[in-house]
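Enquirer: generate coordinates for the sequence data below:
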Amino acid sequence: MVFAGNGELPGLQFVPDGGPKRAAVQTTSNSLLSLAKIFQDSMSSGSPSVGLVEKPTGVGDILALYYLSLSLQESPSTANNVGILLASVQQPAAAVSTGTWTSQPTIPGITPGTGLSLALAYYNYGLTLDPKHVHLHTNLGSLLKDIGQLDLAIQMYEQAVQCDGSFDIALTNLANAVKDRGRVSDAITYYKRAVKSNPDFAEAVCGLFTALNSVCDWRGRGGAWIQGGDSDRWHVDEEGMLMDAKKQMLSSGLTMKVVDIVTRQLEDASSWGMGVLQDEDITFLATQLHWDDAGLLPAPDYASKLRAWSKKPWEGSRLVRLVERATRVAMRRWYHDQYVQGTKKSDANYERARLPPSLTVPTAPTVLPFHTFTCPLTAKHIRMISQRNAFRISCSTLRSAWLPSTVYPPPPPPSPHLNVGYVSSDFNNHPLAHLMQSVFGFHDTSRVKAFCYATTASDKSAHRLQIEREAPVFRDASSWSSEKLVEKIVQDQIHILINLNGYTRGARNEIFAARPAPIQMSFMGFAGTLGAEWCDYLLADTTAIPPETLRSWRSNASLVDVFRDKTEEEPGEHKVSWESEQLRRWKMRKELFPDLPDDTVILGNFNQLYKIDPTTFRTWLRILSNVPRAVLWLLRFPDLGEANLRRTAKAWAGEEVASRVVFTDVAPKSQHISRARICDLFLDTPECNAHTTAADILWSSTPLLTLPRYRYKMCSRMAASILKGAMPKSYEGTQALEDLIAGSEEEYEAMAIALANGLSYHIGPAGYGQGGGRLAALRKLLWERH
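Expert: Okay, here's the model as predicted:
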């Protein structure tokens, strides 16, 4: 594979055959293997191997060492290491020579001749040498999972666990995979086995924490000591009983382990990329910045500033930010030259700043951005987790072989309309489509033209069909490569590109990292910061993002209340409809809960159960204790959570209160919205609010009580934002908001008790229950509004 048929390493030519030759070959092979591993570990950590080489080692150098070692001595472990390295290579098939690997396995999602294809071949080759090699089974499973072959991946992980039932990585990967298949109970079992095998394995600890919280099994959860105990105040011990954080004044349990892992990983992130800046990189970047800034500073001044970063903490992070900002500046310079000055220059004048080739793709923290919604972390932790994920996406994209050497050409000025692109994997039967299906058709095409880029295939749902029908331009990009989608966005001359995914399942954030549009922003899909240079703006109101949380030097923040308008209603306009609504609501109430007394107050929450935290559930139980006529209506979302919440309710509040927690199955969307009106008061989850569900609830005219628990977590403030948009901009609307938006946990509890106890029903002449009290008035206000 490396030498000619009669070739031999020079140092082995004169070693006698037999035992001495075999020993020399083995020693040489192992030495090459050890050197390759040193370089590979150094590359994975993002820091160069100090004292070994003057320049950081690249993937090609490491592969050469592995190939040499493998040519001298076949080894499943070496084949595994080669597979890992090849799987990380981003290279188009045309650029790869398959050599002797003429019979590479073909699997959907893998293009023959690519790094992934070669990695698959080496993994399979290694398994022919050792069919019970646990690392080969595990890494092959991960490769299959990454290309969307989840069932095949699960089979491979299961084989790995059969080979070694205590291998923590295989157990954790299997847990992750079966959880993605909806097998949460099996996932928890595998996570627990992994943690038992290795209590310090971050992926297993964090995976177990997330899985247990998703089904409200809080035994041993403990809690975090943040904001002086005002948030996540009530911790849970190993027996499932409550502990007051304000008395303990420290973190505890599984939560403490997760917070410690996050803290350590974010501290370690500062060393990523230290020492990668070489003289040629500094010279190139300095020259690039000099031209992009129109010569405001001489190139040597930029070089001096760059040298000040070298071998310092956060070197890699600063470099990525610099390169991405330089890309924006180059695109702006191109626009200014061509459309302001009227000067047409060669594309080569707008060269893309490049990352040093030795800067590796960084690892992301174990806790994902989406999981920060329900994990009690500080503002700094949440921001940095998003930033680390953004750096990973940026670094991976900027190293892609398909990315051109110049920045993408900017679109011409809007004439006659602005082109706005929307990229999403959720243009199907998904909450985002439920909310936005009509938005794209509402664009005034004489001023703004909407382009929808769907990155998933059609599910033929009514939501998808409406978007396809009403969007001025709809493109099914589900089968497109990143390169093709980016090029199409450029061809469509998009001025503003909107990310409707953020850090959610199915996101194609690499599209934004390639910077195909001059302005890029985030909206709707992810309720938080993306922490990315490839996201220029986040569209939100001052409730979701309080002005005081913005950095004072931010000059590009536009704080406009765009969600509220004023409407005028004629007195009595909804009188008949309101009476019909009361009758319909009462009939549905009796159909769904036929055994409830007429005066029962139905409190409800229809979120997925992962949004419930111990502090919130304790508050709900205290509300039930103080409202004897009330029941709490929850969904089996998932069904495993019901038994855990019933057990917890009994332990914390007693049998009688626990008996008033009722569960129903999740209903189809249309039925869900219809039956939401049965609920008298929706109790929001303060840790992570109802988002789409809040809109559904208010659309059904059901009052919603919320608490924006954090100033710095957008996900805990969304319901208040939606509530403000739902209320009329009038004195009555202002008073309603005061009754439904709490300022503290204690206020939330007291307001719920007062509203619930103030509600009464009497059977009117028409034979249906008519509500009285403040809750009934709030419902009517919402009904008249919508």
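Enquirer: CA only for contacts and neighbour counts going forward, please
Expert: Fine.
Enquirer: chain center to stretch 172-185: distance?
Expert: 17 Å (CA atoms, centre = their mean, to the nearest Å).
Enquirer: list the contacts for the residue nearest the centre of the chain?
Expert: By CA atoms, centre = their mean, the chain has its centre lying nearest to residue 503, at 2.7 Å. Contact analysis of residue 503 by CA atoms under 8 Å, 6 or more residues apart in numbering lists 369, 370, 526, 530.
Enquirer: among those residues, which lie within helices?
Expert: If you go by DSSP state H, these have nothing in helices.
Enquirer: which two of those have the greatest separation?
Expert: Farthest pair in the contacts of residue 503 (CA to CA) is 370 and 530. Separation: 10.5 Å.
Enquirer: between those two, which one's more packed in?
Expert: residue 530 (26 against 19; other CA atoms under 10 Å).
Enquirer: now do the contacts for the closest residue to the more buried one other than its chain neighbours.
Expert: Nearest non-adjacent residue to residue 530, counting by CA to CA, 6 or more residues apart in numbering: residue 386, 5.4 Å away. Residue 386 makes contacts with 368, 369, 529, 530, 531, 532, as judged by CA under 8 Å, 6+ apart.
Enquirer: before we move on, the earlier item: give me the element the residue nearest to the centre of the chain is part of.
Expert: Secondary structure from DSSP states H and E places residue 503 outside every helix and strand.
Enquirer: relative to residue 319, how far out is it?
Expert: 23 Å (CA to CA, to the nearest Å).
Enquirer: from what I see, residue 727 and residue 783 are in contact.
Expert: No. Between residue 727 and residue 783 no contact is recorded; they are 10.1 Å apart, counting by CA atoms under 8 Å.
Enquirer: neighbour count: these two, which is higher?
Expert: Comparing residue 727 with residue 783 by other CA under 10 Å, the one with more neighbours is residue 727, at 24 against 18.
Enquirer: please give the structure of this sequence too, so both can be compared:
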Amino acid sequence: MDERLKEAVSLHKKGALMPAQAIYRDILRLHPRHADALHYLGLIALQQGQTQAGVELIGQAVEIDGCQVPAMSNLAMGLLQLGRHVEALGCYNRALQLRPEAIELHYNLANALLGLNWHDEALRACERALKIKPDDAALLQNRGTALLLLHRYQEAITDFERVLALNPDNPEVLNNRGLALAALGNYDEALASYERALAQQSDFTDALNNRAIALTSLNRNTEALASCNRALALKPDFADAHNNRGNALRNLHRFEDALASYERALRSNPNFREALQNYGAILFVSGMFEQAAHAYARLLQLAPDEDYVLGSLFSCLLRCCSWAQYAQLKERLVQMVRAGKRAATPFSLLNASDSPADQKRCAQIYAADLFPGRAASPRPGARHRHDKIRIAYLSADFHNHATAYLMAGLFEAHDRRRFEVCAVSFGQDVHDEMRGRLQRAFDRFFDVREKSDIEVAQLLREQEIDIAVDLKGFTFGNRTGILAQRAAPIQVNYLGYPGTMGADYIDYILADRHVIPEEERQHYSEKVVYLPDSYQATDSKRSIVQQVPGRGQVALPESGFVFCSFNNCYKITPAIFDIWMRLLQQVPGSVLWLLEDNRTASASLRREAAARDVDPGRLVFANRMNQGEHLARMKLGDLFLDTLPVNAHTTASDALWAGLPVLTCLGQSFAGRVASSLLHAIGLPELVAKSLEQYEELALRLAASPSRLAEIKARLAANRASFPLFDTARFCRHIEAAYMHMWERYQKGDAPEGFAVP
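Expert: Next up, the predicted model:
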């Protein structure tokens, strides 16, 4: 019998499974409880993919002979394939009790635990085995992998480098080392590690995909795209590579192609959460808000606590003016943020909470998660001393954009005897009239689209920039990661984002006492610098087309009072819309003139009007047009109705510049107090209501009193030339005084501190 078993085992080892199987069966016909024959016959079943049969046969062998360590190990392997994880781990542990020095068993146990995502247990298994054999490369690799998955990246790198000292050409270890380096933000080193892995194994699709991620993080998106394409040529259904290809295309502003890549990733893996989130985001930036909302809703079904998705869904529904879930989502978002959850981006929270405390908490969570500080402030010994203070304005919007409309005059007005002013542009190179004007306005214009955050920060250091002014904050297209590198000794949050950034590397926020009352300063991580009039820059050179269109040309009725609000539709809330509809009901023949933001929102607003017994035809929607023509048509409005909790910002400035009175309601947070700031600076504080009830009452009074409204319009026209709001030169002197004081404090070695410009 022993000879027959030896013959079968020999055939088995040579891969002659069928003859070996026949002999094992012959043995079992004569000796049904022959443990070795049962074990090996079960092993053949596993090799042939007959997992259940294999487990049953090997299980019988182990029952007969409980000391068969190889049988226990193979049984564990089969049980894992059947998803019977606890039983499998029990087999490994029983085998290790019999042979505690068996390194292969420790290795298999650790592998099994890693496969089950039981990372802590895998780490402990590796550490027990390494006490027996401290320099075992396979065990060190497994321990490094466990540490990587436990986010203990530096320890993982140490283990991977020990393995590479033994085997410098191990592509899997080089790939995993790259993952750990990337997680620490060391993308250049990670890229080098992936390149070494690919030098050993050019068809290593995981390394090609990870290389693409590193390249994207370094803003080398064209190369990232090529790396994804290489991976997909080898593995066409590689969902991760399709997703990362979409990321590279998105960063290259090829949104349609990015959308197709995310869709391809989701066809390969319908429950791929990261791809689904990216898909929703690209739909959002493409203006397909309804489809984006469906994507986010589906993602929340898969993962109810997925980071930032609830806030993204809330934003999409606001863009659609779809309010069925408004109150519920708003309350849920606020509670999650207060609990420290990553529920919303700071920008998406603005419409959910008017509380500066909530907004600060949200910003702190977001900044710590996505933009942690990467470097300490420059040491006092590194202070630069120039004849002129060097200021860098950072933005993606140096073209026809709301920020540029406000800031262009300031850029031109800066005193070149005292200041050297440069632009750091990370937006698209749009060849429009405003772009040309701005390029002429700056002393230097740096296009950094293809540079990484680290490279841009290094550029600012090389240019010895004294003050970096971030004009984006937490708005779309921001590059907060540049400031997280401490790109300049003084870093300022201004204009783009109406709130705190919650990051200790942003030193100051420029404000006024209307947008940030002194008692609210505690809710800003930055030191508050108060400008004396309004915090908002304006451009006194903005042109308005002289030819005002007729009412019929813009679809307005020839008579009747025109309430208007050209805010983006996401700022319209149910409470505000209720007031607007009551105004239409109480002012016969009046209409509400709104911006046509997207057709879904317009249709929703018409339905909401009908639900409030208002003829939807009394809502008139204005298409977008160039700035000069838009300002001219604003003259046809009678009263601009502001929104809350997010006011009109640039749009309020537009209206006042065009001579259209703005009625606002004072909110609690910065975003809800901007119009108040502007109205005080133009000498019309009576248009700032203290409550929604007062807002509604005042709107009704003005609509019913043409003489009173005419008097306000006349004052607005007169004040435009004499009050501070549109005095660009005056504003420039004030902001330069602020920059000078910041710089002087820094030169003296004093920490940032809040102050007021006299």
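Enquirer: what's the match for residue 375 of the first structure in the second structure?
Expert: Mapped onto the second structure by TM-score structural alignment, residue 375 of the first structure lines up with residue 352.
Enquirer: now the aligned partner of residue 397 of the first structure in the second structure. Nearest residue, chain neighbours left out?
Expert: Applying TM-score structural alignment, one finds that residue 397 of the first structure aligns to residue 374 in the second structure. Spatial nearest neighbour of residue 374 of the second structure, chain neighbours left out: residue 485 (5.0 Å); criterion: CA to CA, 6+ apart.
Enquirer: thought the one you found was touching residue 454?
Expert: Yes. Taking CA under 8 Å as the definition, residue 485 of the second structure is a contact partner of residue 454 at 6.7 Å.
Enquirer: gap between the aligned partner of residue 193 of the first structure in the second structure and residue 387 of the second structure?
Expert: Under the alignment by TM-score structural alignment, residue 193 of the first structure pairs with residue 298 in the second structure. To residue 387 of the second structure, residue 298 of the second structure is 58 Å away according to CA to CA.
Enquirer: between these two, which one's more packed in?
Expert: residue 298 (17 against 9).
Enquirer: please enumerate the helices of the stretch 251-400 of the first structure.
Expert: For the stretch 251-400 of the first structure, applying DSSP state H, counting those that start in this stretch gives helices covering 253-268, 279-292, 299-309, 315-335, 379-398.
Enquirer: enumerate the positions of the third one that are buried.
Expert: When you say that, I think you mean helix 299-309 of the first structure. 299, 302, 303, 306, 309 (16 or more other CA atoms under 10 Å).
Enquirer: tell me where the stretch 301-450 of the second structure has strands.
Expert: For the stretch 301-450 of the second structure, the strands defined by DSSP state E, counting those that start in this stretch occupy 389-395, 419-425, 444-447.
Enquirer: and these as CSV, adding distance to residue 27 of the second structure and mean neighbour count?
Expert: Shown next, in CSV, are these (distance: least, CA to CA, whole Å; neighbours: other CA atoms under 10 Å):
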stretch, distance to residue 27 of the second structure, mean neighbour count
strand 389-395, 80, 23
strand 419-425, 79, 21
strand 444-447, 79, 16
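Enquirer: aligned to the residue nearest to the centre of the first structure, what sits in the second structure?
Expert: By TM-score structural alignment, residue 503 of the first structure lines up with residue 474 in the second structure.
Enquirer: kindly report the same for residue 721 of the first structure.
Expert: For residue 721 of the first structure, the residue aligned by TM-score structural alignment is residue 677.
Enquirer: ok, its match - how many residues close by?
Expert: Residue 677 of the second structure has 25 nearby residues by other CA under 10 Å.
Enquirer: which of the contacts of residue 503 of the first structure sits closest to residue 379 of the first structure?
Expert: Of these, the one sitting nearest to residue 379 of the first structure (CA to CA) turns out to be residue 369, at 12.2 Å.
Enquirer: pretty sure that closest one contacts residue 382?
Expert: Yes. The criterion here is CA under 8 Å, and residue 369 of the first structure meets it with residue 382 at 7.2 Å.
Enquirer: isn't residue 129 of the first structure up against residue 75?
Expert: Yes. Residue 129 of the first structure is within contact range of residue 75, at 7.2 Å (criterion: CA under 8 Å).
Enquirer: gap between the helix or strand harbouring residue 20 of the first structure and the chain center?
Expert: Counting by DSSP H and E, the element that carries residue 20 of the first structure is helix 19-45. Its chain's C-alpha centre and that of helix 19-45 of the first structure lie 39 Å apart, by CA atoms, centre = their mean.
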